[in-house]
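J.: Mind folding the following:
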Amino acid sequence: MRLAVLLVGDLETAEDVVQDVFARLHGRRRPSDLTLAYLRTCVLNGSRSVLRRRAVMLRRTQRVTDLADSAETAVLIGESRRQVLLALARLPRRQREALVLRYYLDLADSEIALVMGVGQSTVRSTTARALARLLRELGEDE
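T.: Got it, this is the predicted structure:
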């Protein structure tokens, strides 16, 4: 759930993504065949699909909604965390994914590479670029 919330930006959509993943996997595999990395990959792919659909809808309607600006969100999270989440949302998709997998789920480079379907060196370089950009977004020195 944490992975999906951080990638799609809201709890309701994240719950839908996770529920869809479990519904698709139900009955197809034995529970012993399911690995945590496989489930993470499924949630990541489901989140990507949601974000693609969301981008298409935004292009069609030309209206941009910023979920982090809602009063409810401001009450639920502190101002500094809100700033970090806003800066995180402005990062490119792959950089955001790398940071979420590394710092929110505490995964190692090898696990992140497996989930994202890239090499470990790509994970390291993407994470470094993402951190540098996040610090710039937050107005802090590298």
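J.: Only C-alpha atoms from now on, for both contacts and neighbour counts.
T.: Fine.
J.: How about the contacts made by the residue nearest the centre of the chain?
T.: Nearest to the mean C-alpha position of the chain, counting by CA atoms, centre = their mean, stands L7 at 2.2 Å. By CA atoms under 8 Å, 6 or more residues apart in numbering, the residues touching L7 are 44, 47, 96-97, 100.
J.: before we go on, could you also do this sequence so I can check it against the first one:
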Amino acid sequence: MPVDVPAIYAQSWRAMVRLAVLLVDDVATAEDVVRDAFVALHRHQHRLRDPDAAVGYLRMSVLNLSRSVLRRRVVARRHLRAAEPERAEGADYHALLSGEHRQALGAVRQLPRRQREVLILRYWSGPSEKEIAQTLGISPGAVKSTASRGLAAVKRTLGGLA
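T.: Next up is the predicted model:
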């Protein structure tokens, strides 16, 4: 059975952009990442043995493309010795995010990459622990322990009890 890419696009575009924004911290770049992930899904859909795995493939693609974006940023900063341009948020950005939400996102962005990815996938993107484990190439137990360590670090950063 072929993969219905237009249906997956209609159903998953927003969630994938939200995931990518949390990973790359930039809406325009996140949309580019998701677009590229959908192009890859369309190009490689014949390779999927199980059409139901398409969303997982897409999520993994968004994660990997986001990692690539972040690596390119680091390389550009190192070699060009120029800071990334100021992030220009939309006029309604701060109105949409509560102060607590901004603080929580700031604390999550300070975490090591693996902890940040697990928490973003688990609490903002919604896949199961098994799906997160498959996406990141780790065991479900590692998802649980990484999430626990990440949450403890976020609580410490926010001044809560760990």
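J.: can you tell me which residues contact the alignment partner in structure 1 of P140 of structure 2?
T.: Aligned counterpart of P140 of structure 2 in structure 1: Q120 (TM-score structural alignment). Q120 of structure 1 makes contact with 109-110, 112-113, according to CA under 8 Å, 6+ apart.
J.: Drop anything exposed from those residues.
T.: Neighbour counting with 16 or more other CA atoms under 10 Å marks 109, 112-113 as buried within the contacts of Q120 of structure 1.
J.: quick one on the thing from earlier: give the single residue among the contacts of L7 of structure 1 positioned nearest to E12 of structure 1.
T.: Among these, S47 lies closest to E12 of structure 1 (CA to CA), at 12.2 Å.
J.: Give the equivalent position in structure 2 for the closest one.
T.: By TM-score structural alignment, S47 of structure 1 lines up with S66.
J.: I'd assumed L22 was in contact with its match.
T.: No: if you go by CA atoms under 8 Å, S66 of structure 2 and L22 don't touch, sitting 9.6 Å apart.
J.: which one of the two has more residues nearby?
T.: The neighbour count for S66 of structure 2 versus L22, taken as other CA atoms under 10 Å, is higher for S66 (25 against 22).
J.: Now do the helix or strand harbouring that one: which elements does it pack against?
T.: Counting by DSSP states H and E, the element that carries S66 of structure 2 is helix 54-80. If you count contacts as 3 or more CA pairs under 8 Å, 6 or more residues apart in numbering; DSSP states H and E, helix 54-80 of structure 2 packs onto helix 5-24, helix 27-44, helix 129-136.
J.: Please point out which parts of it sit buried.
T.: 54-67, 69.
J.: distance of the equivalent of the residue nearest to the centre of structure 1 over in structure 2 from D50 of structure 2?
T.: Residue correspondence to structure 2 (TM-score structural alignment): L7 of structure 1 is matched to L23. Computed as CA to CA, to the nearest Å, the L23 of structure 2 to D50 of structure 2 distance reads 27 Å.
J.: Select, out of the helices and strands packed on helix 54-80 of structure 2, the one closest to S98 of structure 2.
T.: Using CA to CA, the helices and strands packed on helix 54-80 of structure 2 put helix 5-24 closest to S98 of structure 2, at 15.6 Å.
J.: Next, the buried residues of the closest one.
T.: Within helix 5-24 of structure 2, the residues that count as buried by 16+ other CA under 10 Å are 5, 9, 13, 16-24.
J.: between it and helix 54-80, how big is the angle?
T.: Computed by axes from the mean of the first three to the mean of the last three CA atoms, to 10 degrees, the angle separating helix 5-24 of structure 2 from helix 54-80 equals 40 degrees.
J.: Pull the distance from helix 5-24 of structure 2 to the chain's centre.
T.: Chain-centre distance of helix 5-24 of structure 2: 10 Å, with CA atoms, centre = their mean, to the nearest Å.
J.: just to revisit the earlier point, ok, now which ones touch the match of S47 of structure 1?
T.: S66 of structure 2 sits next to 20, 23-24, 30, 33 when contact means CA under 8 Å, 6+ apart.
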